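# curious how this folds, go ahead:
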Amino acid sequence: MRGLLKMKRLIELFVLFVLAPLCARCVNLPLNDDVLGLIVFKADVQDPKLKLATWNEDDDNPCNWTGVKCSPGSNRVVELNLDGFSLSGRLGRGLFQLEFLQRLSLAKNNLSGNINPNFSRVGNLQVIDLSGNNFSGIVPDVFSQCGSLRVISLANNKFFGKIPDSLSLCGSLIAVNLSSNQFSGSLPSGIWSFSGLRSLDLSDNALVGEIPNVIENLYNLRTLNLSRNRFSGQIPDGIGNCLLLRSIDLSGNSFSGNLPQTMQKLVLCGNLILSRNLFEGDVPEWIGGMKSLETLDFSGNNFTGRIPSTMENLQYLKVLNLSSNGFTDSFPESVMKCQSLLAIDFSHNLITGNLPATGSLAKLQFLNLSGNSFVGPIPETIGDLKSLSILDLSSNRLNVTIPDAIGGAVSLIELKLDGNFLEGEIPSSIGHCSSLTNLFMSHNNLTGPIPAALAKLSYLQNVDLSFNNLNGTLPKQLSNLPNLHMFNISHNDFNSELPTGGFFNTISPSSVASNPSLCGSVVNKSCPSVLPKPIVLNPNSTSDSISSSLPPSNNHRRNRNILSISVLIAIGAAAFIIIGVISITILNFRVQSPTSSSSAAALALSVGDDFSHSSSPDANSGKLVVLSGELDFSTGAHALLNKDCELGRGGFGAVYRTVLRDGHSVAIKKLTVSSLVKSQEDFEREVRKFGIVRHQNLVALEGYYWTPSLQLLIYEFVSGGSLYGLLHEASDDYVLRWNERFDIILGTAKGLAHLHQSNTIHYNIKSSNVLIDCNGQPKVGDYGLARLLPMLDRYVLSSKIQSALGYMAPEFACRTVKITEKCDVYGFGILILEVVTGKRPVEYMEDDVAVLCDMVRVAVEEGNVEECIDSKLRGNFPVEEAIPVLKLGLICTSHVPSNRPDMREMVKILEMIKCPSELQEELG
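Model prediction:
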């Protein structure tokens, strides 16, 4: 069979290249070799997306074909751009027929194999871009006829061996990108003489050698990236003649010596990255003259001495990394004048003295001064850094107390103060750092209790307070922290019972070791029962104080009588007060809400006859509460639950649309889990909790109604229907465009992130619970309903709530795994896959069951990810957005909860995908 296929291919080539031209000449027909060449190229590749469907061998010329551009005068092909077409296969000989081809771009495909040596036959090529494929092997000497070549990119492939010496013949090159391959050996010497070269990127290879002084010939060079290779030697003085250099990255090599003084002439340079080399000596004072610097990274070298004061001249500097060197002396005050700084890393040096007053750096987001010899206090100005996310002051010699001002750094995500000599108590102001995720204060001299405010930090994941002198009782509310992975309080002096529930049910014994007075099952020590101390009144005392000693035995009966009378009086007074408060409350309620009882009566009567199988409740026993302050039920309360207006049914009950007399529409959910619902007090408390959660991407709860046998939730009405309906039930003429899908994914992520920030787990993420408003914006509904159940039993949840197959996180099936917000992240990941692919999470066929996440995962592993995009989009989507979003959905569906990102991270990642960083400067 293989022999027959090979013979068939030979026959096709013979017909196209021999017989067809002969026949055309015999009948004097004009022949376009470009058509033949492109058809042969097409025959050598696989086109799963049918991107080349317009390529028809019967056409007179290919000028209207997808990806093809022709010269207007001659109709000959001058440009072939097939970027991101998902093509696979090999680079066949058909392209060699395109003798007028000037620009060839096949980037971001799955093409493989070697580069054909006949490539040099296309002598007019100006641009070659084969980046982002699976080409491999040694690059042959194909540059013998490259006089016109201006741009070449072979980046992100699997080429190996030496870069061909013939590249030195391409003197017209302005951009060379051979990064992320396996090239080895030294560079062709001619590269350093390309006077027109603007960009040279050889990063991520295994190249060796030195930069010669003839680099001075590259006076047009803007970008030089030699990072992550094996280059060595010193930076030559000639680099100072490359006056147009804007970015230099020599990181991850073995460059050594001092920095040449000529570099001070590079005043346009914005990025100077020399990290992880062997540079030594002082950082020169002239560095302050490179006033365009935005990134300065000298980390991981052997620089010594003091940091120069001229740093204050770098007013555009955003990132300053001098970590892992041998800098000495005190922290340079000059750095505090660089007010554009976003990140400072001076970690692992020999810097001494006090910490600087950093209040002037209002934009600072990252500060790492760990591994030095700083002494004294943490300055109060730390509270002025409102944008600071990471603060690492660990492994220094800081003492005194942690200032209350730390609570002013409200954006903190990670705080590391471990390995110092800090004393005093942990300030309760730390509770203001509501985004705090990691808190490390181990190996200090801290005393006192853990502040209760710590239990408010719902994003906390890792806490290490070990090896201190902390004492007192542990706040019971710590067990409510939903994201804890580690809580180490070992080697302290706590004297209470460990909190129970949540993370503390499975806490490691090593995390609580060496607390002699700590008790609980984890430390195998039972807690003593504590009875309240009896209060005895001393009748002989003239003061108001309470005696703690018992009276003499002969006065025992008398004092007991006095105590009983006192207790009776106290009880009677308390009862009188309670009755009075209740009476006043009822009177106030009736005065302030004259319509509420009538509304409740109308509501109760309207639903009792038609929908309640139990006896209709008394008209005055129901309670209607309006949360939004806008709805008027004094009129139009009749027929609120009209059977003809039913919108749908779910695990919690049916939903109806009702239009009030003022024209305002609401959606009313009639709960059908009354046997599971808590008491009225618990019901109202929980409903009010998620009733105050407000966000533009959440369906707002506007009110509720309660009787013992009937509970209603009143929501805003969202007019656009559910996401499920738009994806799976709309007519064939209606298609959600890519931008609409992306906005729905991002808006849903924002809604869930706000829920989690409000300590609410949804438990039931699915497309039918995402509603679309009239502006196309998503609103997440049905959140918080799980809190109405008497207990969060995962089997009740999976049967009553998580009814949509395919969305339920795997931890629901395991009793020993903690249920957290990460179960929502799993459901959201499935939702992403559903929106991008247009397929249901689980689809049943005649002989098989297709599970969406498994199908997408296999496609990604096999390199066929674009095949998963909804065919209804017909290719009208940006690959650079759709593919990352799809892969992000897969990450969310990891079976290990800790591997899933949280929803805040999801929002940030999605926003980065939608608005990537500014494109590189165009060549020309």
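# for the rest of this, base every contact and every neighbour count on C-alpha atoms.
Fine.
# skipping adjacent residues, who's closest to residue 405 in space?
Leaving aside its sequence neighbours, residue 405 sits nearest to residue 383 (CA to CA, 6 or more residues apart in numbering; 4.7 Å).
# neighbours of the one you found, how many?
Using other CA atoms under 10 Å, the number of residues around residue 383 comes to 18.
# ok now do it, which residues does it touch?
Residue 383 makes contact with 359, 405-409, according to CA atoms under 8 Å, 6 or more residues apart in numbering.
# tell me how far residue 398 lies from residue 446.
Per CA to CA, to the nearest Å, residue 398 is found 12 Å from residue 446.
# ok, back up a step: of all the contacts of residue 383, which comes closest to residue 317?
Nearest to residue 317 out of these is residue 359 (CA to CA; 17.0 Å).
# my guess is that closest one contacts residue 384. True?
Yes: the criterion here is CA atoms under 8 Å, and residue 359 meets it with residue 384 at 5.3 Å.
# so between those two, which is more surrounded?
Between residue 359 and residue 384, residue 384 has the larger neighbour count (other CA under 10 Å), namely 20 against 17.
# please give me the structure for this one as well, since I'd like to look at both together:
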Amino acid sequence: MATRFLLFLSLILLPYTCKATDQSLNEDLLGLIVFKADLLDPQSKLSSWNEDDEEPCSWAGVNCNPQTRRVTELSLDGFGLSGKIDRGLLQLQSLRKLSLSLNNFSGSLNPDLTRLEGLHTIDLSDNVLSGPIPSNFFSQCRSLRNHFSGGIPATVGNCSTLASLNLSSNWISGNLPAELWSLNGLRVLDLSRNLLFGEIPSGINRLFNLRTMNLKNNLLSGRLPVDIGGCSLLRSLDLGGNYLSGGLPETMQRFTMCNYLSLESNNFSGQVPVWLGDMKNLQTVDLSNNRFSGQVPDSIGILQFLKRLNFSSNSLTGSLPESMANCRGLAEVDFSRNSLTGSLPPWLFEAGMKKILLSGNNLNGAITVSTAAEETLEVLDLSANMFSGVIPVGIGGLLSLQILNLSENLLTSSIPVEIFGRLKLLEVVDLSSNHLNGSIPQEIEAAVSLKDLKLERNSLTGEIPIQIGNCFGLTSLILSQNNLSGPIPLTLAKLTSLQILDLSHNGLTGKLPKLLSELPHLLSLNISHNLLSGEIPSGGLFNSIPSSSLSDNPDLCGSAVNRSCGIVLPKPIVLNPNSSSSISSPNSVLSPANLRHKKIILSISALIAIGAAVFITIGVITITLLNLRIRAVASSSAAALNISEGGYFSGSPATDPNSGSLVMFTGDDPEFSTGAHAILNKDCEVGRGGFGTVYKTILRDGRPVAIKKLAVSSLVKSRKDFEREIKKIGKTKHQNLVGLEGYYWTQSLQLLIYEFVSGESLSRHLHESSEVNCFSWQERFDIILGVARSLAYLHRHDIIHYNLKSCNVFIDAGSGEPKVADYGLAKLLPMLDRYVLSSKIQSALGYMAPEFACQEVKITEKCDVYGFGVLALEVITGRKPVEYMEDDVVVLCDVVRGALDEGRVAECLDGRLAGKFPVEEALPVVRLGLICTSQVPSNRPEMSEVVKILELIRCPQDGGVRSGIHECWLMITTQGKPHWDEPSTKASTIRMQDQIVFEQRFTEEQNSLRDMVVDVVGSEFD
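A predicted model of the protein is given here:
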């Protein structure tokens, strides 16, 4: 702050302290230094900006006039800078171009920038700027022809010569100003990805030079203005992702030069207009996710240049028009989720298309495939129709096919071997829910690119072919609910990428291959309802597999099914004295030869019996030796802990090479009220986890502590590294963290000493408490907020938890505060081997971020954000992250996300609350949890941002709708879909917006969601 103050003081005193000849140069240099002082530069892109230089012309991103040496251009695009655009730039009086795009600049625009009279090019796109553009910003923009960011004042109409206006990807709100239409020189208008609402004003026909209009992903509503056809030179029109309604104006048929038309995800209704065929230059038409009805018009066949056609998710009926056979350039067609009828038209496979998507209709008849599509077709989805007959062999000729989905039809017969034998590029095959029979073709080994194979709910027979082990890329293999028999092939252990394996509801026999426990990425295994036998292997997923995934296999044994596996000894051979031979005489039994034979048999029997006795004796001796060994280890541990005569746990003498030292961070006297032999006694055990066993003991002063005996001794780092990591953890002090108070180290034994939390785990509270004793909404919210604060605190101190789950969160019985335990322990391993780690924390299945399964992806704080999102949903719903049903695995995130999409989130909330929760708080928390569990780490917010959002949710609303950014937040917290036929004010229109628009906006934003929510907090509640 002192440096920055001196810089500002230098600027103020500059006219009085510098010579006239050097004043202009110093103004530029000091102005840029002041500008830099207000920024964060994590990539050190501005390291060349040295205030001791005589001039800034050699600095990165700075260009100067070669004669005057004044700064004329500042281009810092993509430098990763953040902060505010400081007034130091006002010193650059010769600046002509300012380009700061693709950074993280925040705040609002400085109105004084208009004082830079020479400035004619500004690009501030792809930042997180907020607030309106100052009203005088456009007052001197006669030559201003590039990109802006901020609000849209009415003065924009003063820019009569403006040719391009790009305000995309910002937080611009309010109505579209009618003054925009006075910019009759405008060729490009891009206002996409903002928060504009209300109707599109009439008068747009004055933009007769307009070539490109992009208003997608806003909150615009109402009908399109009738005079929109006046923009007859339009080549690209994108209005997708709004709430526009009604039919399409007939004047749009004047767009004869238009090649791109996207109206997707609106509320347009009526029939698809016949005049669409008049727009003869169309190459892309997207009318998906609307309310269009009636038949597909024949006039589509006139569009000779059409390449991509998407009419999915409407209410279209009838059959596909034969006239579309004339669209020879058509590459992609999507009519999914309509009500189309009739058979599959032959022209679909004759046009050389790449994608054919017709799922979710009422199409019927046989599937016929033409050879014309052999070299082009990549995706074929005919699922959820009523196709019957056999799977055509001709599909095996589609050599470019990557995705084949014929599920949920009425197909019969067997699977053609050509599908797997010839299609080398095939990645996804879904033939589930049909009436297929026969066996799985052995030719499947040729499908080297296969990743996802779904054949469930059919009538397939025979054994699982061993050749399936050659499909090394398989991540999902689902063969459930068939009539498969025979053993589980050992070759499945070669599928090292496998994540989901479902073989349930078949007739499989034999033992479970132990090698399955070594599959590094296996997350879900279901073998229930088969005839499998033998002992369940240990290790990997088998250590935490639920019994429901193993059920109805009567001959399986092991701890997972609560059925012991007895020792099987060979049965002695016993001669039956009553046996007789049909070919022997009655006297032959007592013959010398038979007596000799009987002696031999009895000798074998005796030998086996003796062998069994020896085996038992060896077992007894082994167990005895093991007990002696355990006692010896316990004695050495006790010696290492050095019990003094008084029975207290104290420091060890340095002369003992096996001794260790007890270190307490608090400086207290490290003495315990019991001897070391009692500290780790089974009676003192209070819990077990992935990293060790926890015991409770009492300090000499009467204060209880918890001691964790690490179970990863063979993997723990050197003492130096161990102590460095532990001391780092010991410095963390937060009310929502279980405090680490000390540690004990030897090469073979490591103990961590924690404060003792007198309360149950969050998991037990959520899943084992009665309806009477369950958490209230207030308590649940406080738990979520407390956990978020603890993680944010850890991340500020460069500590990643790695193992967040509800059984690692304890509720203090006195204060009710949540306290997070087991943080940072993964750092004690010699390296963060995710396979070793995952085997230690398999109980965290469901909390683990997807990147844990990727060898090349770095594990970061975003893994904790994912686990927090799951935990938040668990607290709200009262359900476990993963629930194993009889024939299915239910993932909590997927259930809640599906409920949100269908507008029934309230059904997911814990029923024990019985409606005793504020919807305006519950729904935003649900959405926040889903955002935190995004599959893409960069889309997850920082934990510090999560805390701010939660505090914002709890913020009182003052009984009304606030202006600006708070209105946007209210849109997130509203319920229901808009009723556009009802008149509404500006504020009520905002309140009616559906949360789905925001989710679509968040996923499509080039700026991540975390930047947006920080902007919400920073601009309205800072």
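# re earlier: check the contacts of residue 383 of structure 1 and tell me the two furthest apart.
359 and 407 (14.1 Å).
# and for residue 720 of structure 2, the neighbour number?
8.
# now do the buried residues in the helix or strand where it lies.
Assigned by DSSP states H and E, residue 720 of structure 2 falls within helix 719-730. With burial defined by 16 or more other CA atoms under 10 Å, the residues of helix 719-730 of structure 2 counted as buried are 722-723, 725-727, 729-730.
# helices or strands up against it?
Using 3 or more CA pairs under 8 Å, 6 or more residues apart in numbering; DSSP states H and E, the elements in contact with helix 719-730 of structure 2 are strand 740-745.
# how about the secondary structure of the nearest residue to residue 709 of structure 2 once chain neighbours are set aside?
Spatially, and ignoring its direct neighbours in sequence, residue 709 of structure 2 is nearest to residue 751 (4.7 Å; CA to CA, 6+ apart). Using DSSP: H, G, I helix; E, B strand; the rest coil, the structure places residue 751 of structure 2 in strand.
# test my guess that residue 751 of structure 2 contacts residue 740.
No: assessed by CA under 8 Å, residue 751 of structure 2 is found out of contact with residue 740, at 11.0 Å.
# looking at the two, which is more packed in?
residue 740 (27 against 20).
# spatially nearest residue to the more buried one, not counting backbone neighbours?
Nearest one to residue 740 of structure 2, counting by CA to CA, 6+ apart, is residue 754 at 4.4 Å.
# count the residues that sit near the one you found.
Count around residue 754 of structure 2 with other CA under 10 Å applied: 22.
# got the contact list for the helix or strand encompassing it?
Per DSSP H and E: residue 754 of structure 2 is located in strand 750-755. The contact list for strand 750-755 of structure 2 (CA under 8 Å, 6+ apart) reads 704-710, 713, 738-745.
# longest helix in structure 2, please.
The single longest helix within structure 2, with elements called by DSSP state H, is helix 592-641.
# quick check: next helix or strand after it?
That would be, after helix 592-641 of structure 2 and using DSSP H and E, strand 661-664.
# in structure 1, what range does that next one match?
Mapped onto structure 1 using TM-score structural alignment, strand 661-664 of structure 2 covers no residues at all.
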